[in-house]
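>>> turn this into a structure:
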Amino acid sequence: MFAPRTTPWPLVALFTAGYLAPYLLPTVVGRLDSGLPLSPTQAGAVGSALLLSSASAGFLLASRVERVGARRLARIGLALALLGYGGAALAPAVPAVVLGVLIGGFGSGTVTAVAATRIAAMGVPPREVVRARGSDPHRATTVGLLGVSALAGTVYLTVPHLGPGHGQPLAAIALTALAVWPLTSRLPSVTAPQPQAVRAASHLPHRRQGLTLAACMVCWSLVQNSLWGVSGRIGLTQAQLTEATVGAVFAVALGAGLLGVTGAGVLGPRLGLALPIGGGTAVIAACVVLSASATDLSSFATGEIAWNTLYPIVLSYVIGLAASLDGRGRWAVLVGSASSLGTAAGPLTGSVLSAQAGFPVMGAVLAVGLLVVAVPMTAVALGVGRRPLPVVEIPVEAPAYDRATAA
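From the prediction side, this is the model:
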């Protein structure tokens, strides 16, 4: 049987801290461009380096969270994020900023790996035989996306009023890491040793589906963040809007994302996985075309709001699908890291495509890419939906948080 559905607030906080940097990518890249002697393409490259560093942490730590201990790794990641982003926010020279961004990105990836692993395994009570189906992971993921969307929206509304410079969004990420630190005391220090039966079955299950999903997520995230990384410049240059107006549009868009994720959390598995992932990706492709071709406030706001409403919904179902492939959370981390790998290439890809062909052509190319990867992603979702996952004995130590007091 499953444990009662409670909200694991320490994991939600870690999820928020880990995902905040990608959510703030447009303002981070835009502020690097305007606050430092960097070209738009160079600023996009720095944003890609941040996310590549984050992805490398996920790949490195996917199978090591249980061994090292969630609490220790979370604190290491938060410390790296605080020092890296905080140092980059205060540094006046480009090399120091790049170094800080790389350190902070690795910290974000470490925090995300811990959150993804623990979320994928949540709901498995100690010393009971359960079916690791991923419904609780989906609920926790939607709450985490709500948190990061709300926080990012607040930053977008606030940063334009804090003056010029590259430091404000980076400082926001660093301060979030600092705020989350106290909650790590409620994470397990070391995972209990596994019995021989579980160790013997410790290989990754469902490898073909997992690898397919991971490969698709590289492309899926690359497309999303190619547009997201240059959305600020689309609003400022092509749509001729002010920074405050663009920030307000982003805040409203992220607020719409909150409503979308809330709806996804209420619906849960009722729609299955194939329809939200396949159909949602197809609609996102249309939103990408509209956003990239925007020439005024109306078209820019419509495209961005519709896109940001759908993006976290589809992402929550993809993360839930990855979590359902392995109750120990390894596919959730690996697919998340593959997503970060695509995300890392996004800002540079968007900058190069838009510089060479213009924003509308860039949008058309990205939309075609989304439609192509939607097919195998839908196939994986359909296959997992038809086949019940195996029942596995997964002993878990004392809960990572106090279930009696969790809201």
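>>> C-alpha only now, for contacts and for neighbours.
Will do.
>>> tell me where the stretch 51-200 of the chain has helices.
For the stretch 51-200 of the chain, applying DSSP state H, counting those that start in this stretch gives helices covering 65-68, 70-90, 94-121, 135-158, 167-180, 196-200.
>>> same for the second one, what does it pack against?
Same thing as helix 70-90. On a contact count with 3 or more C-alpha pairs under 8 Å, 6 or more residues apart in numbering; DSSP states H and E, helix 70-90 meets helix 94-121, helix 167-180.
>>> do you know how far the residue lying closest to residue 37 once chain neighbours are set aside is from residue 32?
If the residues on either side of it in the chain are set aside, residue 37 comes closest to residue 94, at 7.8 Å by C-alpha to C-alpha, 6 or more residues apart in numbering. With distances taken as C-alpha to C-alpha, to the nearest Å, residue 94 is found 9 Å from residue 32.
>>> ok, residue 377 next?
As for residue 377, its distance to residue 32 is 35 Å (criterion: C-alpha to C-alpha).
>>> go ahead and confirm residue 149 touches residue 260.
No. Because the distance of 10.8 Å does not satisfy C-alpha atoms under 8 Å, residue 149 is recorded as not touching residue 260.
>>> between these two, point out the one with more neighbours.
residue 149 (27 against 22; other C-alpha atoms under 10 Å).
>>> contacting residues for residue 225?
Contacts of residue 225 were listed using C-alpha atoms under 8 Å, 6 or more residues apart in numbering, and they are 342, 343, 346, 347, 350.
>>> any idea which element it lies in?
Per DSSP states H and E: residue 225 is located in helix 207-233.
>>> next, the second sequence, to be compared with the first:
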Amino acid sequence: MFSPRTTPWPLVALFTSGYLAPYLLPTTVGRLDSGLPLSATQAGAVGSALLLSSAAAGFLLASRVDGVGPRALARIGLVLAVLGYGGAALSSSVPAVVVGALAGGFGSGTATTVAATGIAAQRDPHRTTTLGLLGVSALAGAVYLTVPHLGAGHGQPLAAIALTALAVWPLTGSLPLCTAAPRSRREAPPLPHRRAGLTLAAALLCWSLVQNSLWGVSGRIGLAQAHLSEATVGAVFAVALGTGLLGVVAAGALGPRLGLALPVGAGTVLIAGCTVLSACAHDLTTFASGEIAWNTLYPIVLSYVIGLAASLDPRGRWAVLVGSASSLGTAAGPLAGSVLSAEAGFPAMGAILAAGLLVIAIPMTAVAMGVGRRRLPVVEIPVETPVRHAYDTTAA
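I've put the predicted structure just below:
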């Protein structure tokens, strides 16, 4: 499906490295309070701080990739990830773990920023995004299956993220160096399509908050409401991640044939139904059906949303900013889910989250329809654009 000749594997690897920390957040947070003198709330706060640091990197660096240089910036991010996560994994001091998580989070956000900027300059950003999601889903699934067999403690998931960043380092040699531009073109042009970009960023912040509100309490739903064992809940999550891989493959196979509005809008509506199903589960069948269907649809919709953001600006700035807004929602999600479930119960929480998704689907679909009318594919970018010239692996 994907040609090795045209696939930008360094960007795919950077994408995988940057997104791995959010994908492993449940096990990372869950093990912080078991291996360190932290309460569940404090462990969740550390996880939120990690994601906020990652989002901050995106907001700070969105317009600086071309100036600093993709290769240098990617290597800075990977070094921060290795040292931050690695140091946190090896330390038993709470302050050191917090500092390491913050440094590692900023490194993950930096890697994601470089990847998003480069992916936006590709002829088919959706295809590259799909490969990145496929990689991170497969890797996260392997970690979820492996970590329980490596003993207790907080270090294993953090070490997995650090080792991934270390493994990606050799591939950064294929990224372009900073290319000097004529004085008249050194200043980046203003962000295009501001209204659409801001609307998409705000909507995706709320979209991610809803997704991670449910994800943050899914384990508790399975244990406390569906009365399943921890082993059974873990098996359901493993199967759900596996079907998520199928969703990513399906998204790659469909590509742009469905357009953008249908996958984004209809997919979000279907996810809302899965949210209600999972939150109301009182048995294995209902719980597994909701979680598996949700995890199958989530990466499909996410891949199209990332491609939608990339289409708004060929320099990748909206892709980075929208992704950073998503990280903010991801960071706030577990806390929101805990508060809602404690105050209203799981079924009511699911209904509230589903209603929110239905509202969010409207502006997201509107932006997707607007992009379709304006015809903004990246292929129309002139080859003399510096970022395009540096990243386009399909150019002669």
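>>> TM-score for these two?
Comparing the chains after superposition, counting by TM-score structural alignment, normalised by the length of the second structure, produces a TM-score of 0.92; 389 aligned residues with a C-alpha RMSD of 2.2 Å.
>>> sorry, back to before: so which of the helices of the stretch 51-200 of the first structure gets nearest residue 289 of the first structure?
helix 135-158 (22.7 Å; C-alpha to C-alpha).
>>> how far off centre is the closest one?
Relative to its parent chain, helix 135-158 of the first structure has a centroid offset of 10 Å by C-alpha atoms, centre = their mean, to the nearest Å.
>>> so what does it touch, helix or strand wise?
helix 9-23, helix 94-121, helix 243-267, helix 297-324.
>>> tell me the angle that helix makes with helix 243-267.
Between helix 135-158 of the first structure and helix 243-267, the angle comes out at 160 degrees (axes from the mean of the first three to the mean of the last three C-alpha atoms, to 10 degrees).
>>> what angle sits between helix 135-158 of the first structure and helix 9-23?
Per the same axes, to 10 degrees, the angle that helix 135-158 of the first structure makes with helix 9-23 is 50 degrees.
>>> could you give the number of residues near residue 188 of the second structure?
Neighbours of residue 188 of the second structure under the rule other C-alpha under 10 Å: 12.
>>> residues near residue 384 of the first structure, how many?
Using other C-alpha under 10 Å, residue 384 of the first structure is surrounded by 17 other residues.
>>> that one and residue 151 of the first structure, how far apart?
Shown here: residue 384 of the first structure relative to residue 151 of the first structure, a distance of 33 Å by C-alpha to C-alpha.
>>> next, the mean deviation of the helix or strand where residue 340 of the second structure lies compared to the first structure.
When elements are assigned from DSSP H and E, residue 340 of the second structure belongs to helix 317-344. Between helix 317-344 of the second structure and its aligned stretch in the first structure, the superposed structures give an average distance of 1.3 Å (mean C-alpha distance after the TM-score superposition for the first structure).
>>> re the thing from before, what's the match for the residue nearest to residue 37 of the first structure in the second structure?
Pairing criterion TM-score structural alignment: the partner of residue 94 of the first structure within the second structure is identified as residue 94.
>>> same check, this time on residue 331 of the first structure
Under the alignment (TM-score structural alignment), residue 331 of the first structure maps onto residue 318.
>>> pretty sure that match contacts residue 197?
Yes. At 6.3 Å, residue 318 of the second structure and residue 197 qualify as touching, with contact defined as C-alpha under 8 Å.
>>> anything in contact with each of these two?
When C-alpha under 8 Å, 6+ apart defines a contact, the residues bordering residue 318 of the second structure and residue 197 alike are 309, 312.
>>> between these two, which has more neighbouring residues?
The neighbour comparison of residue 318 of the second structure against residue 197 (other C-alpha under 10 Å) goes to residue 318, with 31 against 23.
>>> now residue 356 of the second structure, nearest residue through space, not along the chain?
Beyond its immediate neighbours in the sequence, the residue positioned closest to residue 356 of the second structure (C-alpha to C-alpha, 6+ apart) is residue 210, lying 7.6 Å away.
>>> cool, and residue 157 of the second structure?
Nearest residue to residue 157 of the second structure in three dimensions, chain neighbours excluded: residue 28, at 5.8 Å (C-alpha to C-alpha, 6+ apart).
>>> pick the most buried one from the helices and strands packed on helix 135-158 of the first structure.
With neighbours defined by mean count of other C-alpha atoms under 10 Å, none of these is more surrounded on average than helix 94-121, at a mean of 27.
>>> mean deviation, it versus the second structure?
Looks like 0.9 Å for helix 94-121 of the first structure (mean C-alpha distance after the TM-score superposition for the first structure).
>>> how close does the closest residue to residue 78 of the second structure other than its chain neighbours sit to residue 13 of the second structure?
Ranked by C-alpha to C-alpha, 6+ apart and with sequence neighbours excluded, the top spatial neighbour of residue 78 of the second structure is residue 165, at 5.4 Å. Using C-alpha to C-alpha, one obtains 9 Å as the distance from residue 165 of the second structure to residue 13 of the second structure.
>>> how about JSON lines for the contacts of residue 225 of the first structure, with distance to residue 360 of the first structure added?
Listed next are these as JSON lines, based on distance: C-alpha to C-alpha, whole Å:
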{"residue": "342", "distance to residue 360 of the first structure": "21"}
{"residue": "343", "distance to residue 360 of the first structure": "20"}
{"residue": "346", "distance to residue 360 of the first structure": "16"}
{"residue": "347", "distance to residue 360 of the first structure": "16"}
{"residue": "350", "distance to residue 360 of the first structure": "11"}
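>>> what subset of the residues you listed is buried?
Applying a neighbour-count criterion of 16 or more other C-alpha atoms under 10 Å, the buried members of these are 342, 343, 346, 347, 350.
>>> in the second structure, what residue corresponds to the fourth one?
Yep, that's residue 347 of the first structure we're talking about. Under the alignment by TM-score structural alignment, residue 347 of the first structure pairs with residue 334 in the second structure.
>>> trace residue 224 of the first structure over to the second structure, please.
Aligned against the second structure by TM-score structural alignment, residue 224 of the first structure finds its counterpart in residue 211.
>>> where's its match relative to residue 129 of the second structure, distance?
Residue 211 of the second structure sits at a distance of 19 Å from residue 129 of the second structure (criterion: C-alpha to C-alpha).
>>> which of those two has more neighbours?
Looking at residue 211 of the second structure and residue 129 with other C-alpha under 10 Å, you find the greater number of neighbours at residue 129, namely 29 against 24.
>>> so who does the aligned partner of that one in the first structure touch?
Using TM-score structural alignment as the criterion, the counterpart of residue 129 of the second structure in the first structure is residue 141. Each residue near residue 141 of the first structure by C-alpha under 8 Å, 6+ apart is listed here: 12, 15, 119, 316, 319, 320.
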